[in-house]
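Student: Got a predicted structure here, sequence first:
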Amino acid sequence: MSDAIFTLDAEVRTDLGKGASRRLRHTGKVPAIIYGAGKEPVALTLEHNKVIQAQEFEAFYSHVLTINIDGKPVEALVKDMQRHPFKPKVTHIDFQRIVAGEKLHTNVPVHFINEDACKGIKLEGGHAEHHVNDIEVTCLPKDLPEFIEVDLAEVALGQTLHLSDITLPSGVESVELSKGEDHDLAVVTVKAAKGGAAESDDEADAEGTED
């Protein structure tokens, strides 16, 4: 994937307010703000076309981006993105500045792999029920993964994988697990398919006892 996807050019904007933001959008611009790292928030303007291209990649939301603000590079994460309710338009972006030696908190998407080879699905007729789409983590910017893999190959029917069962990349910690065992959230469960063989047998037994 090209590093250009993770680099955006921005300009500082001084014309603030809803009316100003509306005018910017009409000229193909996206209003944004960048904050954090102990510095004052700065209002920005970005090219809408470049943002639309970049946001199509999942990694855009969990990757450390380079925002060139009036030519000066600043590392940041996307913290929030607002969209038009029905048009393919981004209406506002919040960025958080990143400091190289300081840990950050963010959500990283989960990729469920080997679902088609899963023991509980392929051999036992179950299906995977995903409980989360991302995991909140803390790590240094250099250790931030684009995604976290959850391997379903050996998961049996009726089994649930929790956060404690997931192998996180080196240097990455689960925010929820750091709060204690009570926060060991379920990630995925392989459940019996509705109307499966087990349910059919139960229904047949019930019908047989009605006579």
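Tutor: Yep, that arrived. Residues are numbered from 1 along each chain as shown.

Student: can we go C-alpha only for contacts and neighbour counts from here?
Tutor: OK.

Student: Would you check how far apart the residue lying closest to F147 once chain neighbours are set aside and R22 are?
Tutor: Leaving aside its sequence neighbours, F147 sits nearest to P109 (C-alpha to C-alpha, 6 or more residues apart in numbering; 5.0 Å). Counting by C-alpha to C-alpha, to the nearest Å, the gap from P109 to R22 is 32 Å.

Student: Let me know the secondary structure of the residue nearest to F147.
Tutor: Following DSSP: H, G, I helix; E, B strand; the rest coil, the label given to P109 is strand.

Student: hold the first one in mind and look at this next one:
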Amino acid sequence: MAEIKIAAENRTEFGKGAARRIRRSDKVPAVLYGSGIDPTHITLPGHDLALALKNSNALLSIALGSDTHLCIPKQVQRDPLRGVIEHADLLLVKKGQKVTVDIRVHLVGEALPEALVVTENSTISVEAEATHIPESVEVSIEGLEVGSQIHAVDLDLPAGSSLAIPEDWLIVNIVAAPTAEEIEAELEEAEAEAGIEHDLSDEDIAAAAEAEDVEGEGEGAEGEPTEGGESSEGAPDGGDSED
């Protein structure tokens, strides 16, 4: 990974008010630490830092006065709404030094049509040289069938990298894709639990009205008067009568 050079300035003001003033000038407060030295408080140009940190494991070359420091981002705070960087902690590293970082799992290929691909872990931790941190690891799912699994030990890591997680960690799980009926049933169950009710469609309303009409006709047929004015229900047998 190539070094990304950024010019920094020493920071002498601290506190929330000072941080707000720094951000208003399109800069970001940051801290350099590690390698057995005291933390150094700096400010960085916001635009340059944002571009550099599009890769979460970017190798930064921070120019501060006459000195240059190699570092990697360790913790980055962003505004939850705007997504802009508010503060950055940068870990000082040296060439040849091993560091533990998280890298993305990138799936390539397609599983069989009846299979559903479940990514159990979208990132993994690896140990790599600070100046050779991989951006991601590729995982092929081409032609995999239901029941297939890919564990950490199955990954083909970039040269110079090693796992920093247990080998039996499940990365990708291939399961049977749900049917349309199963999806609809799960949706209806979730909506019922959430108390969501839907208005009836015109077709549903018409079907319900027709069912009521049929039921009403069936009830009206019972107990209709006979020709003699007597109800068919409970009609006399036509036998004996009293004088």
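Tutor: On my side now, so go ahead. These figures come from a predicted structure and were not determined experimentally.

Student: Between P109 and R22 of structure 1, tell me which one has more neighbours.
Tutor: A direct count of neighbours by other C-alpha atoms under 10 Å for P109 of structure 1 and R22 places P109 higher, at 19 against 14.

Student: Look up how far G36 of structure 1 lies from the more buried one.
Tutor: Distance of P109 of structure 1 to G36 of structure 1, computed by C-alpha to C-alpha: 23 Å.

Student: now V175 of structure 1
Tutor: 19 Å.

Student: give the contact list for the residue positioned nearest the centre of structure 2.
Tutor: Nearest to the mean C-alpha position of structure 2, by C-alpha atoms, centre = their mean, lies S122 at 9.5 Å. By C-alpha atoms under 8 Å, 6 or more residues apart in numbering, the contact list for S122 of structure 2 reads 104-106, 171.

Student: That one -> structure 1?
Tutor: Aligned counterpart of S122 of structure 2 in structure 1: N133 (TM-score structural alignment).

Student: what does S162 of structure 2 give?
Tutor: So, by TM-score structural alignment, S162 of structure 2 is matched to E173.

Student: pretty sure its match is touching L140, no?
Tutor: No. The pair E173 of structure 1 and L140 fails to qualify as a contact (C-alpha atoms under 8 Å) at a distance of 10.1 Å.

Student: Return the residue of structure 1 aligned against V31 of structure 2.
Tutor: Under TM-score structural alignment, V31 of structure 2 pairs with I33 in structure 1.

Student: quick check, its match in a helix?
Tutor: No. Read with three-state DSSP, I33 of structure 1 is strand and lies in no helix.

Student: For it, which non-adjacent residue is spatially closest?
Tutor: In space, not counting the residues next to it along the chain, I33 of structure 1 is nearest to A43; the distance is 4.4 Å by C-alpha to C-alpha, 6+ apart.

Student: Could you count how many residues lie near the closest residue to L107 of structure 2 other than its chain neighbours?
Tutor: Nearest residue to L107 of structure 2, sequence neighbours excluded (C-alpha to C-alpha, 6+ apart): V139, at 4.9 Å. Using other C-alpha under 10 Å, the number of residues around V139 of structure 2 comes to 18.

Student: Helix, strand or coil: sort out V139 of structure 2 for me.
Tutor: Put simply, V139 of structure 2 is strand when judged by three-state DSSP.

Student: The one 3 residues further on too?
Tutor: With three-state DSSP as the basis, E142 of structure 2 sits in coil.

Student: Tell me who's in contact with it.
Tutor: With contact set as C-alpha under 8 Å, 6+ apart, E142 of structure 2 has these partners: 108-112.

Student: what's the answer for V117 of structure 2, then?
Tutor: Counting by C-alpha under 8 Å, 6+ apart, V117 of structure 2 has contacts 111, 172-175.

Student: same thing but at 7 Å, please
Tutor: V117 of structure 2 sits next to 173-175 when contact means C-alpha atoms under 7 Å, 6 or more residues apart in numbering.

Student: now do A221 of structure 2
Tutor: Applying C-alpha under 7 Å, 6+ apart, no residues contact A221 of structure 2.

Student: Could you find the counterpart of T179 of structure 2 in structure 1?
Tutor: T179 of structure 2 maps onto G195 in structure 1, by TM-score structural alignment.

Student: L92 of structure 2 pairs with which position in structure 1?
Tutor: By TM-score structural alignment, L92 of structure 2 lines up with R97 in structure 1.

Student: A37 is in contact with that match, correct?
Tutor: Yes. Between R97 of structure 1 and A37 there is a contact at 5.8 Å, judged by C-alpha atoms under 7 Å.

Student: counterpart of G158 of structure 1 in structure 2?
Tutor: Here G158 of structure 1 is matched to G147 in structure 2, going by TM-score structural alignment.

Student: Could you measure from its match over to D156 of structure 2?
Tutor: Relative to D156 of structure 2, G147 of structure 2 is positioned 21 Å away (C-alpha to C-alpha).

Student: Run through who's touching stretch 6-19 of structure 1.
Tutor: Residues external to stretch 6-19 of structure 1 that are found in contact with it (C-alpha under 7 Å, 6+ apart): 43-46, 60, 65-70.

Student: That stretch: which residues count as buried?
Tutor: By neighbour count on 16 or more other C-alpha atoms under 10 Å, the buried set for stretch 6-19 of structure 1 is 6-11, 13.

Student: cool, stretch 30-43 of structure 1 as well?
Tutor: By neighbour count on 16+ other C-alpha under 10 Å, the buried set for stretch 30-43 of structure 1 is 30-35, 42-43.

Student: And the contacts of it?
Tutor: Residues external to stretch 30-43 of structure 1 that are found in contact with it (C-alpha under 7 Å, 6+ apart): 12-13, 21, 24, 44-48, 90-99.

Student: Those in strands, which ones?
Tutor: Under the assignment DSSP state E, these contribute 12, 44-47, 90-97 to strands.

Student: Tabulate those residues (a markdown table), appending distance to A54 of structure 1.
Tutor: Output for those, formatted as a markdown table (distance: C-alpha to C-alpha, whole Å):
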| residue | distance to A54 of structure 1 |
| --- | --- |
| V12 | 20 |
| L44 | 17 |
| T45 | 15 |
| L46 | 12 |
| E47 | 11 |
| V90 | 11 |
| T91 | 15 |
| H92 | 14 |
| I93 | 13 |
| D94 | 15 |
| F95 | 14 |
| Q96 | 17 |
| R97 | 18 |
